[in-house]
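J.: from the sequence below, what's the structure:
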Amino acid sequence: MASHARTSSAPRLTRAQARAAARAKARRKRLVRTSFLGVGSVAAVAVIAVAGFLNPHHAGGAAAQADPAATPVAGRTGQGDASRSVDRATPAAALKQLPGLGAGFAAKVPKSAQQVLLVTGKAKDQNTGTAVLYTRTADGSWIAGTAWASRNGKDGWTTDHHAGDLHSPIGVFSLTDAGGLDANPGTKLPYTRSSAFQAPGTGFEGESLQDAFDYVVAINYNHVPGTSPLNGQRPMGASRGGGIWVHVDHGGPTHGCVALSKADMAALLRALDPAKHPVIVMGDAASLSQ
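T.: Okay, here's the model as predicted:
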């Protein structure tokens, strides 16, 4: 009798071959899913990026907030790598020469002087100007401090100062001694505190002189260096005047001294260091340029 079973013409697979074929089919399915997911991921990233651009506060989420380099902090100008974004105080530009000084005056500044209080008057017959403390660096250049408003003698400046002429002397003078009615604000200069630092009466514009000598620095014009500002000795003689100080501004011109605000006087005193051999260079701008 003829059999009802039909014999297949395809070769029968072994068990090992069947398992290999199943694995290959599974790999093909994974590749299809991965490819589809990859396209979708790119699109999703693009959407997130656009959303972050439109609303940067949400870009990055909690991970960005946890990253200290991505969060603005004090002393930085923006976000990003801390090693590149931290602001440092911009150093003052170093100057090869003291500004406004001509060759003649520049040559008078001692080579040992590492601090120079440069007081520049507006004009020879005027009594206001600007004071700046400069510090010399190791390579011989100068760094400027804060510019302070200053006053000087009522009738301006002179190269031939005499007692009572109401002019401030032009020149380069050392600064070695300080004192005042108030306690030492922190200067390294020898400081004499005394009730003798009194300025009775009123100034040229009717202003009180009560606080004028709260802080003073003796300018070594006709003064004995290394002695109190109150020392009355006059090496050049009494006729040449004396008692020329940097003192507290009382709101008007001086008899011949240089005056700064009380806060600026305190800052000056704290900055001056006898080890740096400070000097004052003072005069009107035109005279100092010679």
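
J.: going forward, measure contacts and count neighbours with C-alpha atoms only.
T.: Will do.

J.: could you find the closest non-adjacent residue to Ala144?
T.: Tyr134 (4.6 Å; Cα to Cα, 6 or more residues apart in numbering).

J.: same question, Ser261
T.: Nearest one to Ser261, counting by Cα to Cα, 6+ apart, is Asp249 at 5.0 Å.

J.: burial count for that neighbour?
T.: 25 (other Cα atoms under 10 Å).

J.: just checking, it touches Ala263?
T.: No: applying Cα atoms under 8 Å as the test, Asp249 and Ala263 come out as separate, 10.0 Å apart.

J.: OK, contacts around Thr158?
T.: Lys124, His167, Ser168, Pro169, Ile170, Gly283 (Cα atoms under 8 Å, 6 or more residues apart in numbering).

J.: one more, for comparison:
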Amino acid sequence: MRRWSTVRRSGTVRTTAAALGMVLLGGCGGGASADAGHNGNSSGRGNGSGSERETASPGTVTDLIPGVGAAMRARIPANAHQVVAVYGESTTSADSTIALFTRHGDTWTRERTWPGHNGKRGWTTDHHEGDNKSPVGVFTLTDAGGVLADPGSKLPYHRSAGFKAPRSWAKSHWHDFDLVVAINYNRVKGTSPLDPTRPQGQSKGGSIWLHMDHGSGTSACVGQSKADMEYLLRTLDPAAHPVVVMGDIADLEG
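T.: Below is the predicted model of the structure:
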């Protein structure tokens, strides 16, 4: 399995303290912060609330991904056989429900559902750095990493102390980046999640990740429990070309 180093020859990216600060402030670390394509604090919830009504029961086979309308489906690559669907409760809510779907032929099987959080000010179709909203859209998932040792990730995994959250943050946020999967919004695919490159410009934000939850809304990322992050890392397979489909319910349904 490929592992990232802190220097990328093509473009030469160095994980310096200054570069890391820019990454964190530009994304879930502390500011705002897509391939294609919507945070008030709240506490974690059980599996029976919010937008989970938009998903099927575990193991259910469906022709379409529940709650994802034609416009959003058209943005899912034809070769994608794994979809992480993030159903935000509303445009202004930080609460979301997350589900993993796997495609077999022309049908989708819902593998698992769990609660999570998105941007503390909700969702936007025009994300900008510092808006504290998560971007609505369909984004590929190609790279992972974190402070902790690789839990068995199928995606290329970059372990680095550079993921460590600043101790100036609230203690509840210290472990946010122990495990992360980079969401390919305004970033270079095939690089460490710490790569600060912003192809669309700094104002469009970046460093938007799936990462560990701290019990409330984020700066733009999607948070879930450690167990759920471990499950995703062990399940998302580059051969299945996984993507995340994320947004508030209204925008997902189109």
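
J.: where does the TM-score land?
T.: The TM-score (TM-score structural alignment, normalised by the length of structure 2) is 0.76; 198 aligned residues with a Cα RMSD of 1.4 Å.

J.: counterpart of the residue nearest to Ser261 of structure 1 in structure 2?
T.: Correspondence of Asp249 of structure 1 to structure 2, assessed by TM-score structural alignment: Asp213.

J.: what do you get for Ala147 of structure 1?
T.: Alignment note (TM-score structural alignment): Ala147 of structure 1 maps to Thr113 of structure 2.

J.: and Ser208 of structure 1, by the same measure?
T.: Using TM-score structural alignment, Ser208 of structure 1 lines up with Ser172 in structure 2.

J.: what's the neighbour count on the residue nearest to that match when sequence neighbours are not counted?
T.: Using Cα to Cα, 6+ apart and skipping the chain neighbours, the partner closest in space to Ser172 of structure 2 is His214 (5.7 Å). Other residues within reach of His214 of structure 2, judged by other Cα under 10 Å, total 21.

J.: one step back: and the gap between the match of Asp249 of structure 1 and Ser192 of structure 2?
T.: 21 Å (Cα to Cα, to the nearest Å).

J.: go on, Ser172 of structure 2?
T.: From Ser172 of structure 2 over to Ser192 of structure 2 (counting by Cα to Cα), the distance is 25 Å.

J.: more neighbours: which of these two?
T.: Ser192 (29 against 11).

J.: quick one: the more buried one from Arg8 of structure 2, how far?
T.: Taking Cα to Cα, one finds Ser192 of structure 2 at 9 Å from Arg8 of structure 2.

J.: repeat that for Thr191 of structure 2.
T.: 8 Å.

J.: who has more neighbours out of those two?
T.: Thr191 (24 against 14).

J.: tell me the SS of that one?
T.: Here Thr191 of structure 2 is recorded as coil under DSSP: H, G, I helix; E, B strand; the rest coil.

J.: identify the residue nearest it in space, chain neighbours excluded?
T.: In space, Thr191 of structure 2 is closest to Asp143, 6.8 Å off (Cα to Cα, 6+ apart).

J.: show me what contacts Ile280 of structure 1?
T.: Val116, Leu117, Leu118, Val119, Val172, Phe173, Ser174, Leu175, Ile219.

J.: let's see that with 7 Å instead.
T.: Val116, Leu117, Leu118, Val172, Phe173, Ser174, Leu175 (Cα atoms under 7 Å, 6 or more residues apart in numbering).

J.: map it across to structure 2 for me.
T.: In structure 2, Ile280 of structure 1 lands on Val244 (TM-score structural alignment).

J.: for the counterpart of Ser225 of structure 2 in structure 1, the count of nearby residues, please.
T.: In structure 1, Ser225 of structure 2 lines up with Ser261, judged by TM-score structural alignment. Counted with other Cα under 10 Å, the neighbours of Ser261 of structure 1 add up to 18.
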